[in-house]
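Undergrad: have a look; sequence and predicted model below, questions after that.
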Amino acid sequence: MPISNLALCLAGFILLALSMNRHFEVVFGGPVTAPFSLAFRVTGWVILALAATQSIQHEGTSIGLAMWVGELGVAAMLVALLLTYGSRRLVISAGALALLAALML
């Protein structure tokens, strides 16, 4: 359960990072267009909300939200490290994490 939530949080944060022009340029080499930026941003927030909902359903409100916030912190740090040291691998990581999360749901 926490692994699938962590995978969802990572995928959400990766999409939120890719919605920003400077991170998109580092990964893909060009500027992000407005429709892609909006799509990445909306999808990232929906995935993070899905992770929160899943955590609350499995653990209850208080413990679920606490676990979700902890997973958000770990996911944010991992995305920051990926952007710093392996920016080209970011897209591959997002796809693999989305597949892992889908398999574990």
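TA: Noted; the coordinates are in hand.
Undergrad: drop to CA atoms for contacts and neighbour counts, all remaining ones
TA: Noted.
Undergrad: what about the closest residue to Trp68 other than its chain neighbours, distance to Ala98?
TA: In space, and not counting its chain neighbours, Trp68 is closest to Ala52: 5.9 Å by C-alpha to C-alpha, 6 or more residues apart in numbering. For Ala52, the distance to Ala98 equals 16 Å [C-alpha to C-alpha, to the nearest Å].
Undergrad: also this one, for the comparison:
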Amino acid sequence: MIWFLTLWSLSSLGFISLACSMSKHQKQMFGHELSPQKTTFAQYLGWIILGLSLMASIWHSNFSIGISYWLGAISFSALFVAWCLSYFETHFKVISLALTGILLLMLILQLF
């Protein structure tokens, strides 16, 4: 369960970053569009975070099980981010901080 929450929070942060790179969602979350540099940075950051979550999943399990587990985690993450964009678009800073806190807590718990 700890590993799933780690993957879920990491991939949710990646999807939030990708959502921040889209002009429609920028207007929802920030009230205005971001500069092209910030948009490009958010897009690259989102893909890097999703790539890191894939590498972490493969590292934790073998290749086939890791990819299957990762696909399940990102499916749940995508649904969560879409739900938050629909109903809690003004609270994305709080949601991002909560996801970061969950990620850090799960990483600490995995060490013990």
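TA: That came through, no problem. Bear in mind that the values here come from a model prediction, so they are computed numbers and not experimental data.
Undergrad: check the gap between Thr84 of structure 1 and Met104 of structure 1 for me.
TA: Taking C-alpha to C-alpha, one finds Thr84 of structure 1 at 28 Å from Met104 of structure 1.
Undergrad: mean deviation, the helix or strand where Gly95 of structure 1 lies versus structure 2?
TA: Here Gly95 of structure 1 sits within helix 90-104, counting by DSSP states H and E. Here helix 90-104 of structure 1, set against structure 2 after superposition, deviates by a mean of 2.1 Å using mean C-alpha distance after the TM-score superposition for structure 1.
Undergrad: what's that helix packed up against?
TA: helix 2-18 (3 or more C-alpha pairs under 8 Å, 6 or more residues apart in numbering; DSSP states H and E).
Undergrad: 10 Å - rerun?
TA: helix 2-18, helix 21-28, helix 61-85 (3 or more C-alpha pairs under 10 Å, 6 or more residues apart in numbering; DSSP states H and E).
Undergrad: any chance of TSV for these, columns distance to Ile47 of structure 1 and mean neighbour count?
TA: Shown next, in TSV, are these (distance: least, C-alpha to C-alpha, whole Å; neighbours: other C-alpha atoms under 10 Å):
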stretch	distance to Ile47 of structure 1	mean neighbour count
helix 2-18	5	25
helix 21-28	19	16
helix 61-85	12	16
